[in-house]
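Trainee: Please find the sequence and the predicted model below.
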Amino acid sequence: MKTLFKNIGPGPLVAAAFIGPGTVTVCTLSGVNFGYSLLWAMLLSIIATIVLQEMSARLGIISQKGLSEIIRTEIKNPILKGFTIVLILSAIVIGNAAYEAGNISGGVLGLETIVGNPNIEIAGFPVNTLSIVIGAIAFILLYIGNYKLLEKVLVGLVILMSLAFLITAIMTKPNISEIFKGLLIPKFSNDSILTVIGLIGTTVVPYNLFLHASLVKEKWHKTSDLKYARKDTVIAIVLGGLVSMCIIISAAAIQSQDINSASDLAKGLEPLFGSFSKYFLAIGLFAAGITSAITAPLAAAYVASGCLGWNSNLKSKKFKSVWIFILLLGVLFSSLAIKPIDIIKFAQVANGILLPVIAGFLIWIMNKTSVLGIHKNTIKQNIFGFIILGISILLSVATLNKVFHLNIF
């Protein structure tokens, strides 16, 4: 057990990053509207995430560089390089600033279910003090700049979140045979296609590919560590996927259609399974919010540093300035209840375009002997990679279709 914990790496941080309030909300709506029938989409997402994140981790360990650093050095055409860097900075840095408000608001919803809504008024504006509390916790942990401490806190929160959602799912006494049917028999209709896109899009996250490649080199430095990185990646992402499935299963127990968010789910479960279910779900939502509130600014800082050639040390002033900016914007939007819809819409579009671009670049770089030597992709890894690239292109088209109402589908 001691060896297992010693070899825990950034995998749980990656899981913490993709299980944010957005994921919780999409999984809640999936369960309420479609029962167990879309669990297969979650299983597909888990497999795709494992394949891409393993590539990202292998790249980080072998090259000892972040993904954005390698993009800057490996793309030789100055126009293509400039376009790619602008796209990445727009999607990750601006996008994460928009999503950060949602991360903090999600953590606040979890706390509000337990402690109420302690708003104060400043200059005529109602300010949510819980947003400031969550922002302060994230700030302190990031400002200390100690990777090992950050890792331990996030691992603890992921375990707490996993237990909270698992217990909630067990309390609903789900039908096991129906769960397996939903997992193994894919089916969807025109009504469910956007939910399928949402389930895949909130699990296979572009910024996690950058975050993982940067974090593994903080933990591991030798090629012999690859086996630990693979095990860490698979265990953490499967655990994260199980958390998402537990949310879908919990939500499927609710008969009411008046469920639009995870906090509604907490209230909806209470009359059926008692106040304990509400508290377990609230704790899970708080943990999901705060873990993503820490990892989103961290990912943005790694991306900006790699793209602009800065030092990506946690204690570097330029590195700190990026995550502080992202965190402050998130706290501001969340505490004043500002909904940055246009920015989030822009981030959604940019991330939709970015996923196939980054997946394509990652597969290309993973086949370069000059970068990875004998650790480049095998034929099997490339087959899986290209299948996922195809799915990400469809996802990108569907995202653009959804945002701009192109009526492609």
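Mentor: Here it is on my side, so go on. Just so it is clear, the model here is predicted, and its values are computed rather than measured.

Trainee: Could you use CA atoms for every contact and neighbour count after this?
Mentor: Noted.

Trainee: Quick check: chain neighbours aside, which residue is closest to residue 204?
Mentor: Spatial nearest neighbour of residue 204, excluding adjacent residues (CA to CA, 6 or more residues apart in numbering): residue 49 at 5.3 Å.

Trainee: Next one for the comparison:
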Amino acid sequence: MTPPPASLPIHGSLSESHRSVAVPAVGTAFGRRLFAFAGPGFLVAVGYMDPGNWATDIAGGSAFGYTLLSVILVSNLMAIVLQALSARLGIVAGLDLAQACRQHYSKPVSFGLWVLCEIAIIACDLAEVLGTAIALQLLFGLPLVYGVILTALDVFLILALQRYGFRKLEAFVVALLLIIAVCFAFELLLAQPSLAGILGGLVPTPQIVTDPAKLYIAIGILGATVMPHNLYLHSSIVQTRAHRRDEAGTREAVKLATIDSTVALGLAFFINAAILILAAATFHTAGRTDVADIADAHRLLAPMLGMGAASVVFAIALLASGQNSTVTGTLAGQIVMEGFLNIRLPVWQRRLITRGLAIIPAVIVVGAMGDAGATKLLVLSQVILSLQLPFAVVPLVMFTGDKRLMGRFASGRWLKVVAWAITVVIIGLNATLLWGML
């Protein structure tokens, strides 16, 4: 590993917000210190419940009942470990994952990783575009193509939020997360799912790997749950906390950031599981195993659950999900471009570039295939994300296990074993999918 060239200095990640959030001194009440660190985990958790998750979870629940709940559970446990490593890298090394790659890899390797990460961000943004457009269609009857084009304007939402500071941005995201959670708690009360079916679905079965149809949806769920750009995002936004930089302060910062992300991902698990459970209890149980379209799910919820509000609540949650993902997608894009290329663009330029690259294929597919093409494109975007995942996970696991970079905070033996086992599972599932597709 070589240090970065002198011409490419490493600046503070997300410099306009770097160390901008005050942290109470060590010795103050634990709750106050934890509250100061609460926030980054919830921004990361947004990516684990974006519209892409809705498409894969609805498809999996309607087609296979509760079976793929185990995939959501395992994916979430993987995410907890990987996000904890991401936070540790940012806090201890003072580098986000993109900066660490630029600092320690050759220019060709670093550039290649940047290209792959940009593809993942565009795929993620594609899901946000389609999710928001579908929600606008369900709520207001806006044609899907017009909704896709209208999503270009959400750049102004990001600009407005960032003016008020990072904590206000976090508060906005948490508020939308709570709206989504309340919406699905209401939906589950109406659906009255089988408790035995839920508990059985949390246990993995071999058929998930041996059945190509289940495997395709399972890898889509994995790609929608453990998202590559979130690893870059988390390693940056934990650096917004102005904690003490000595060993005790760093150790506590790592612990509190890990608690923050674990709690937030627990909420993400509830919402993801709720979407699949809702589809299983409402559609699969009634023999409607063909429901893989968000719009169809919305249309069928009211008559099948017996309350018109069910469809409206579903659409409101979808809109909140799309807007939340827009915020974190913008931040991730900014972090990746700055970290890999040392290029700083105004937020509105960066946002319009990414959104434009997502809108073009969305308009083409929706125009050519109609509304049904939107959900197929959503699921495909999540499979693309899963295929990009190893190129973010492998560097992360290597960096956090490197004592030269992390010192005494380098991953211990058991954490390394768990992290590399997760990496092998991710690579193995992707290889299996590619083999099946070929």
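Mentor: The structure has been received and is ready for your questions. No experiment lies behind these values; they were computed from the predicted model shown.

Trainee: re earlier: please say which position in structure 2 the residue nearest to residue 204 of structure 1 maps to.
Mentor: Aligned by TM-score structural alignment, residue 49 of structure 1 pairs with residue 79 of structure 2.

Trainee: in the stretch 201-350 of structure 2, which spans are helices?
Mentor: 207-210, 212-225, 228-237, 247-279, 294-305, 309-341, 347-369 (DSSP state H, counting those that start in this stretch).

Trainee: tell me what the first one is packed against?
Mentor: In this case it means helix 207-210 of structure 2. helix 212-225 (3 or more CA pairs under 8 Å, 6 or more residues apart in numbering; DSSP states H and E).

Trainee: and with 10 Å instead?
Mentor: With contacts taken as 3 or more CA pairs under 10 Å, 6 or more residues apart in numbering; DSSP states H and E, helix 207-210 of structure 2 sits against helix 212-225, helix 413-437.

Trainee: which of the ones you listed sits most buried?
Mentor: helix 212-225 (a mean of 26; mean count of other CA atoms under 10 Å).

Trainee: Would you agree the match of residue 49 of structure 1 is in contact with residue 41?
Mentor: No. The criterion here is CA atoms under 10 Å, and residue 79 of structure 2 misses it with residue 41 at 11.3 Å.

Trainee: what is in contact with these two at once?
Mentor: Common contact partners of residue 79 of structure 2 and residue 41 (CA atoms under 10 Å, 6 or more residues apart in numbering): 261, 262, 265.

Trainee: how about residue 231 of structure 1, what's its partner in structure 2?
Mentor: Aligned partner of residue 231 of structure 1 by TM-score structural alignment: residue 259.

Trainee: Can you name the residues that contact that match?
Mentor: 34, 37, 38, 41, 80, 84, 253, 265.

Trainee: Map the second one onto structure 1.
Mentor: Using TM-score structural alignment to pair residues, one finds that residue 37 of structure 2 aligns to residue 7 in structure 1.

Trainee: shouldn't residue 342 of structure 2 be in contact with residue 101?
Mentor: No. The pair residue 342 of structure 2 / residue 101 is not scored as a contact, 11.9 Å apart, by CA under 10 Å.

Trainee: Pick out whichever of the two has more residues nearby.
Mentor: residue 101 (24 against 17; other CA atoms under 10 Å).

Trainee: nearest to residue 55 of structure 2, of the helices of the stretch 201-350 of structure 2?
Mentor: helix 294-305 (6.4 Å; CA to CA).

Trainee: how far does that closest one sit from the chain's center?
Mentor: Centre-to-centre, helix 294-305 of structure 2 and its host chain are 25 Å apart (CA atoms, centre = their mean, to the nearest Å).

Trainee: one step back: how many residues are close by the match of residue 37 of structure 2?
Mentor: Quick note: residue 7 of structure 1 (other CA under 10 Å) scores 15 neighbours.

Trainee: ok, it - contacts?
Mentor: With CA under 10 Å, 6+ apart, residue 7 of structure 1 has these contacts: 219, 220, 225, 228, 229, 231, 232.

Trainee: same thing but at 7 Å, please
Mentor: residue 228 (CA atoms under 7 Å, 6 or more residues apart in numbering).

Trainee: Would you mind finding the most buried of the helices of the stretch 201-350 of structure 2?
Mentor: helix 228-237 (a mean of 29).

Trainee: how far apart are that helix and its match in structure 1?
Mentor: Its aligned residues in structure 1 lie a mean 0.6 Å from helix 228-237 of structure 2 after superposition (mean CA distance after the TM-score superposition for structure 1).

Trainee: what range in structure 1 matches that helix?
Mentor: Counting by TM-score structural alignment, helix 228-237 of structure 2 corresponds to 206-215 in structure 1.

Trainee: now do stretch 392-402 of structure 2
Mentor: Going by TM-score structural alignment: stretch 392-402 of structure 2 matches residues 358-368.

Trainee: buried sites along that stretch?
Mentor: 358, 359, 360, 362, 363, 365, 366, 367 (16 or more other CA atoms under 10 Å).

Trainee: Of the residues you listed, which belong to helices?
Mentor: 358, 359, 360, 362, 363, 365 (DSSP state H).

Trainee: Which one of those is nearest to residue 254 of structure 1?
Mentor: residue 359 (36.9 Å).

Trainee: which ones are touching the closest one?
Mentor: Applying CA under 7 Å, 6+ apart, the residues near residue 359 of structure 1 are residue 389.

Trainee: Please apply the same query to the one 10 residues further on.
Mentor: Residue 369 of structure 1 makes contact with residue 376 under the criterion CA under 7 Å, 6+ apart.

Trainee: Which position in structure 2 pairs with residue 389 of structure 1?
Mentor: That one, residue 389 of structure 1, aligns with residue 423 by TM-score structural alignment.

Trainee: Over to residue 247 of structure 1?
Mentor: Residue 247 of structure 1 maps onto residue 275 in structure 2, by TM-score structural alignment.

Trainee: any idea how far residue 268 of structure 2 is from that match?
Mentor: Applying CA to CA, to the nearest Å, the value for residue 275 of structure 2 to residue 268 of structure 2 is 11 Å.

Trainee: How about residue 172 of structure 2?
Mentor: 16 Å.

Trainee: cool, and residue 244 of structure 2?
Mentor: For residue 244 of structure 2 relative to residue 268 of structure 2 (CA to CA), the value is 30 Å.

Trainee: can you check residue 117 of structure 2 too?
Mentor: 23 Å.

Trainee: Thank you, goodbye.
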